[in-house]
Structure formats: structure tokens, C-alpha cells
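Participant: Sequence plus predicted model, see below.
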Amino acid sequence: MKILISGASIAGPVLAYWLSRHGFDVTVVERSPALRKTGGHAVDLFRPAMEISERMGVLPDIEAHATGTTRMFIHRPGSSRPARLDYVKLIGAMSDRHVEIMRDDLSEIYYRAGRDDVEYLFGDTITSISADGDVTFEHNPPRRFDVVVGADGLHSGVRRLTFGDNVAESFLGGYLSVVSVPKDLARDGEMTGYLKPGHMAGIYTADHLDDARAVFIFRPTQPLDYDYRDVDRQKTQLHAAFEQTSPEVDRWLEEIPRTPTFYFDAITQLQMRTWSRGRVTLVGDAGYCPGPAVGGSTSLAVYGAYVLAAEMVRAGDDHAAAFAAYERTLLPRVEGSRKLAAVNAKTVVPMSDWGIRALVGAGQLISLLPLSVTQALARLNTKGVRLYDTMPLPTWPAPLP
């Protein structure tokens, strides 16, 4: 079967790797002229995604590119000294197996794993998809494929071409921005954060990075007049939201006009009940984004790509059967991720001083308790913070080549 995947970030390369290993003829088209270097934030891989990465043979490379964050210092209103939190214990309460890595690094690792067996078309995009699988591109000549997969993110072009613009989505009340800033503004192994009602700003770096990343999440009382393509306006809105938070945060904001990389988007959740139609299906954020930075979307994308690949191998030429099985397996996990993200969006950025004290106090308690105790308590909540560790990997219908 000839498979076309749109998007070369996370889910796309993972899906391409597994399908090509099982004899599918795979092409990946990516709008950017090369792998994206968007200044993306650090992302989390939990147990299932790490096991999938291990089966791909790339886990050592992923672990070598881990951010290495072990501690957090949180500044909050009414306290002259920051709260010190044990980041290893905080994450350990969520997962027995975890790594934090920059999104750009992870994308490149997955791409390298399968690039020798996959055709990549950079600098192009899909402009139309027919019911018979005929695809037109902005630059390349038309081609026919048996299956088209949209792995092109929250603002998916494949989703728009297939389902139109009226897709069910829910704004979770916040905005996320990531700004590249000079490395000397942060310390290796450490994240420094500043909290005020409705606002969180943090900075971190890693030994192998040439810069630091300032991350901003805020929850305005009213939605912004916002266009995800208008970068200049986004920079103005970000500066207005965080100016005078602290001298340190003001210093990060000074870098916005000259930052080499800038990301800004609404924390939005897709709520589609199905993400397949005809020969087209969606994977990762394109189909079921639970919410950037709050819902574990990277691990869910890796997991979803793996499940889709397994079902396509199992179904052979019957893509409809593969899509149906893929959705049956994934929908309960997606619904759990949506619920978790909706809670996290409110918890991570409290709207009151009391909420900030409660959040920091909980972090301090976890930091004081033995890791074994916090993990034992967290395992009781399989639909909450331990959701991703409980996702079972599918059994492959054929031995791996």
C-alpha cells in the first residue's frame, strides 16, 4: 500500500518508521523546507512512549538529549524566598519511566530512525485529496495514494481538507508561548518560575542547548483577539500580559523583538468523536490534541502513531477496518487525556493567591516525601496523573522484521 503522511514532527516520523518496517510504501510531506526548529518547549515521554522509542532503537539517543532538569525554584506573591521543589519527585509521582526532551531534538531523532526507508518531501503541502486517493500538492506533481494520514498538528491542513473548518474544539482558557533567550539567563538542571494569579513564567536550559527557553502560560479573564499567524501581534500581547511580573521576567521579555524563535498559541482541545473519513485518518494533535503543555499530547501522539501502525499491519489492504480498530483502541485514552488536560489547565496556573499557595504547598509536600510513597499514592489515580503509564501497547499481528 502507498501511504502519504502529512507532517514530519513527532507522530508522522513514528508512524512512517513502523509502516515502512512492515513493507508499506511511505511518503511524508512537510511544509517546512527542513525539519522545524521552532524553539519548541520541553516535552514529556511517559512509559508507553518510552517503550515504543526503545523498540525503535532510539531510546539511548533520546536519553542523551534529556534536559536534565532536577530542581525547580518557584517565586510567588507574598514570599521573599523561592520555594525549592524536587522536579524528579514531582515527575516520579506521575510516571515510573519518564524523560523530558526538547521537542525539536525528539523530532530529529524520530526522523533519523526511518529516513533511509521513507520518502520525505520537504517544502511542500497537500492542496486537495479526492475520495479515490488522488492528491495534489502545492509544488510536486499529483500522485495517488491508498491512505492519507494527517499528522500535521493542531492547525492541520489535512483535517481542514477532509472535515472542513467546523471541527469541535474547546478553548481551555489559556495561552502558551515559548521564547528563545540567551543561555546565560538560566542554569543547567534548574527551572526558575514566577507565579502570579492567572500567570506562570519559567525559564530553563540544558547542557547541549545553545540558548535557554522562557515559557509563558497565562489565563486572561476574556479570550484574546488572536490570530495564530500574526506573530507581531502575539509578541505584543505576550509582553502586555507579563510586563512588571518581576525584573527577571522583564529581562526575558526584552528578548522578544530579537528572539530567533518564537511560539505562541491558544491552549485548545480538539473534541472530535471520529478522526477518520474515507481514505484519510488523523494522528496526534491533528486529530485529538488534548491541549498543548497540559495534556501529555506528545506521548499521546507517539502512542497513537504506534496503535495506528499496528492496526494497519493487522488489517492489510482494508484501511477502513484499520481505522475503526485504531479509533476503538484510542478513544478511551483520548477522552481520559481531555479530562486530565482540562483539570491541568486550571491547576498549573491558579487564578488566586490561595490557589498559588495550594499548588506550591503540594509541590513542597511531594518534594519532602520519599519517592516510593508518592508513587504508591499516585498509582491509585489511574485516570489522573498516572493516566499515561496505564496505556497498554498493542500486540503486533506479525513479528517485527
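Facilitator: Sure thing, it's come through. Residues are numbered from 1 along each chain as shown.
Participant: going forward, measure contacts and count neighbours with C-alpha atoms only.
Facilitator: Fine.
Participant: what packs against whichever strand or helix holds residue 52?
Facilitator: Assignment of secondary structure by DSSP states H and E places residue 52 within helix 47-56. With contacts defined as 3 or more C-alpha pairs under 8 Å, 6 or more residues apart in numbering; DSSP states H and E, helix 47-56 has these neighbours: helix 59-64, helix 297-315.
Participant: who touches it?
Facilitator: Residues from elsewhere that reach helix 47-56 (C-alpha atoms under 8 Å, 6 or more residues apart in numbering): 59-60, 95-99, 113, 299-300, 302-303, 306, 388-389, 391-393.
Participant: circling back to that earlier point, figure out which of the helices and strands packed on helix 47-56 is closest to residue 183.
Facilitator: Using C-alpha to C-alpha as the measure, helix 59-64 is the one of the helices and strands packed on helix 47-56 that comes nearest residue 183, at 19.4 Å.
Participant: Can you verify my assumption that residue 327 contacts residue 274?
Facilitator: Yes. Look at residue 327 against residue 274 with C-alpha atoms under 8 Å: they come within range, at 7.1 Å.
Participant: ok, the two, which is more surrounded?
Facilitator: When neighbours are counted by other C-alpha atoms under 10 Å, residue 327 comes out ahead of the other of residue 327 and residue 274, with 21 against 15.
Participant: which residues does that one contact?
Facilitator: Residue 327 sits in contact with 274-275, where contact means C-alpha under 8 Å, 6+ apart.
Participant: And residue 251, how close does it get to residue 349?
Facilitator: Counting by C-alpha to C-alpha, to the nearest Å, the gap between residue 251 and residue 349 amounts to 21 Å.
Participant: Mind checking which of these two has more residues around it?
Facilitator: Regarding residue 251 and residue 349, a neighbour count based on other C-alpha under 10 Å identifies residue 349 as having more, with 22 against 14.
Participant: list the helices and strands the strand or helix carrying residue 13 packs on?
Facilitator: Using DSSP H and E, residue 13 falls within helix 11-21. Using 3+ C-alpha pairs under 8 Å, 6+ apart as the contact test, the elements touching helix 11-21 are strand 2-6, strand 25-30, helix 103-114, helix 297-315.
Participant: Please compare the first structure with the one that follows:
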Amino acid sequence: MRILISGASVAGPVLAYWLNRYGFAVTVVERAPAQRKSGGHAVDLFRPAMEIVDRMGVAEDIRAKATGTEALEIHRPGANTLRVDLRKVFTAVSDNHVEIMRDDLSEILYGTNSSEVDYIFGDSITAIGDDGEVTFERGPAQRFDLIVGADGLHSNVRALVFGPESRYSTWIGAYLAVISVPNYLDLDGVMAVTVEVGRGAGIYSAAHMDDARALFMLRPPQPLDYHHRDTERQKQLLRDHFRGMGWEVPRLLAELDRTPSFYFDSITQLRLDTWSRGRVTLVGDAAYCPGAAVGGSTSMAVVGAYILAGELATHAGDHRAACAAYERRMGDYVRRSRGFAVAAAKVIVPARRLDLWAMLNAVRLINHVPAPVSRAAAKLNNKGVRLHESIVVPDYPLRDV
């Protein structure tokens, strides 16, 4: 069975690894000319995803590249700096958690199968036929038994087969931007932020990094008008919305003119009734992005890719039965992540003074609650901060397909 995967970031390499282990013939096509190393931002892997990468033999490599961020400092005009022990937060959320820069994670995952799987960089799919015939921008047409879109929130595969993104996307009220900046504050293990009603900004570095990342989150009253590839317009929107904000924000905004990497996007959920159609299925953010920075989408992408591969092996390549089983196994997890992401976005970027007051007081409370108590309280609710711990990772035995 020949399988084509579009996307070589996180879900794509995980899926390719397991499909290759199960004996499928796998090709991965990636629009970028090479493995991305454009700066990236910090992402989280929770226990289920860590179990999967452990089975892939790279859990220790991932831990070795952990960001090392252990504290959060919140700076407010005229107020004392609030400092939070993030280790206490992470242990409450997950029994096995790693924060890692996305590009480092992608590089490690790609390395698990780059010599065994056919990776095609610098190309993209232009059409997909009902019979599995795929045409590309540059390479010759080929036929595949299954095509998988693992190409992110703005998935090309999803657009070709399921239609415009606007049919399935739901803005949940906020935007996120991340840029690379010099580590001029000499941050080591600390994320420093400032927050106001409707906007917040910060800077953090990570172990093994010479520079730092500045992040901006904003909650405008209505969706912003821009194209997702128009970076100059996006930068101007940031300048407009963060004008007049104090602390380090003017310096961070000044870096917009010289940053080597820039990310800006809405915090958007995808809500599709099905992720499969004919010989095409979707995985990761292309299928069920719960919202960047608020829904654990990277961890979910690893789990989804592993389950899709396992179901294809279990059903001996019957893609229709396998995709249906994959959707059943992931459905509840995805639906609960959506609800959590909406609530998290409201907390992280408060829309009202009352919400900001509640957030700051919750932070103060964390500092006074003993770690064992916070872990015990969190474990009482697997629909909230512990939702990523609730999914059981199936054991798919290796078999010939």
C-alpha cells in the first residue's frame, strides 16, 4: 500500500515512522525547501505523546532539548513582580511533560525515519483525483492508495478535498505572534511577560538557544483583516495594537523590523464533521486544531498520527475502516480539547478588568498551594487541565500488511 503524507513538521514524521514500521510504502512531500529551522516557538508534549516518542526511541533526545523554562514572571506597572514556579503548574497538568522548541522537535522526529522514508522537499500537491492520482507543482504525477494531510492549520490537502478553510474554522477570540529576538535580558529558565486587558507580551529563551522568542497575544473586539501570508500587514497590526504598552514592549516591537523569523496567526479551531473523504484523510492541526497555544495541539498531533498508523495496520490497509476507527478513537479527545481551549484563551488573554483580576489572583494562589495539593486537585477533573492525560495510548503490535 502506497501512502503519501503532506507535511514534514510533527504529525507527518510521526505518521511516517509508524507506517514505515508497519511495512507501508511511505512518501512525504513538504512545501519548504528543507527541514524548517526558522526560529519556531515552544510547544508541549504531555504523557500520551511522551509515551509514543518513547516507543520511537527518542524520548531522551526530546528531554535533552527541553526549554528548561521553570519560572514565569508577570510585570505590571506600579505593582510588584509576580513570580510563578512553572514546575508546579506542569506537574499538576501532566505526570510526564516536556516543553520543547517546535523546530527542535521536528528535527528529532524527522531523524527517526529520514533515511528510510522518501522525503520530497520543495514541492506541493496541486490536485488529488478520486482514484488517488496526485499531481505536484514540480514533480511528476503519482498514484497513491491513501493521501494524508498533515500540513497544518492552513492545510493545502484539506482545501483541495474538503473546500475552503472558512467552512470549518472558528475564531476563538485571540491572536498569537512569535518572533526571534536577541536574548538581551539574559533570560535563563524564565519567561517574563506583561499583561493588560485584551493584550499581553513577553519574552523567553531556552536551553541550547543563543537568542530568545518574543510573543504577543491580543484579543481585539472583532476579527482582524489580513491575509495569513501578508507579514507586513501582520506586523503593522501588532504595532497598532501594542502601541503605548510599557515594560519591554517598545523594544520588542522594534525587533519586528529586523527579526529573522516571524509567526502570526489567529487562535482558531477547526471543526469538521469528518476528517476523511475517499482516499484522503487529515491528521493533526489540519484536522482538529483546537487553537494555537491554548489547546495542546502538538501533543494531540503526535497521538493522532500514532493512532492513524496503528489503525491502518490493524485493518490491513483498508483505509475506509481504518480512518473510521481512527476518528472514533480520537473524537472525544478532540471535542474536549475544543472546550478547554476556548476557556484557556479567555484566561490567557483576559477581555475584561474582572477577568484580568481573576487571572492575577489565580497566579498568586498557585504560589501558596503546596504542589501535592495542586496535583491532587487537578486529577479530579480530566476535562480541564488534565484532559491530555485522559487518553489511553493503544498498543498496536507490529504486523505485516
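Facilitator: Sure thing, it's come through. A quick note: this is a predicted structure, and the numbers were derived from the prediction, not measured.
Participant: now the helix holding residue 52 of structure 1 and helix 297-315, what's the angle there?
Facilitator: Between the axis of helix 47-56 of structure 1 and that of helix 297-315 there is an angle of 60 degrees, by axes from the mean of the first three to the mean of the last three C-alpha atoms, to 10 degrees.
Participant: mean deviation of helix 47-56 of structure 1 from structure 2?
Facilitator: In the superposition with structure 2, the aligned residues lie an average of 0.5 Å away from helix 47-56 of structure 1, counting by mean C-alpha distance after the TM-score superposition for structure 1.
Participant: So for that helix, what gets flagged as buried?
Facilitator: By neighbour count, with 16 or more other C-alpha atoms under 10 Å as the criterion, the buried positions of helix 47-56 of structure 1 are 47-53.
Participant: re the thing from before, gap between the helix holding residue 13 of structure 1 and the chain center?
Facilitator: 17 Å (C-alpha atoms, centre = their mean, to the nearest Å).
Participant: Now do the buried residues in it.
Facilitator: Within helix 11-21 of structure 1, the residues that qualify as buried by neighbour count (16+ other C-alpha under 10 Å) are 11-20.
Participant: between the residues you listed, which is closest to residue 357 of structure 1?
Facilitator: Within the set of these, residue 11 lies nearest residue 357 of structure 1; the separation is 37.2 Å, counting by C-alpha to C-alpha.
Participant: My guess is the closest one contacts residue 309. True?
Facilitator: No. Between residue 11 of structure 1 and residue 309 there is no contact under C-alpha under 8 Å: 10.8 Å.
Participant: Give the ChimeraX command for selecting the buried subset of the contacts of helix 47-56 of structure 1.
Facilitator: The following ChimeraX selection, which keeps only the buried ones among these, applies the criterion 16+ other C-alpha under 10 Å:
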select :59,95,98,99,113,299,300,302,303,306,388,389,391
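Participant: distance from the helix holding residue 13 of structure 1 to structure 2 after superposition?
Facilitator: Using mean C-alpha distance after the TM-score superposition for structure 1, helix 11-21 of structure 1 ends up 0.3 Å from its aligned counterpart in structure 2, as a mean over the superposed pairs.
Participant: what's the angle from that helix to helix 47-56?
Facilitator: Our comparison of helix 11-21 of structure 1 with helix 47-56, counting by the same axes, to 10 degrees, yields an angle of 40 degrees.
Participant: Not counting helix 11-21 of structure 1 itself, show me its contacts.
Facilitator: Under the contact criterion C-alpha under 8 Å, 6+ apart, helix 11-21 of structure 1 has outside partners 5-7, 25-28, 107, 110-111, 113-115, 117-118, 151-152, 283-284, 301-302, 304-306, 308-309, 313, 400-401.
Participant: and residue 373 of structure 1, how far is that from residue 354 of structure 1?
Facilitator: Counting by C-alpha to C-alpha, the gap from residue 373 of structure 1 to residue 354 of structure 1 is 26 Å.
Participant: Ignore what I typed, I meant residue 61 of structure 1.
Facilitator: For residue 61 of structure 1, the distance to residue 354 of structure 1 - C-alpha to C-alpha - is 42 Å.
Participant: between those two, which one's more packed in?
Facilitator: Summary of the neighbour comparison: residue 61 of structure 1 and residue 354, criterion other C-alpha under 10 Å, with residue 61 having more neighbours (15 against 10).
Participant: gap between the residue nearest to that one when sequence neighbours are not counted and residue 147 of structure 1?
Facilitator: Setting aside the residues directly before and after it, residue 61 of structure 1 is nearest to residue 109 in space (C-alpha to C-alpha, 6 or more residues apart in numbering), at 7.3 Å. Between residue 109 of structure 1 and residue 147 of structure 1 the distance, using C-alpha to C-alpha, works out to 25 Å.
Participant: again, but for residue 31 of structure 1
Facilitator: With the distance defined as C-alpha to C-alpha, residue 31 of structure 1 ends up 19 Å from residue 147 of structure 1.
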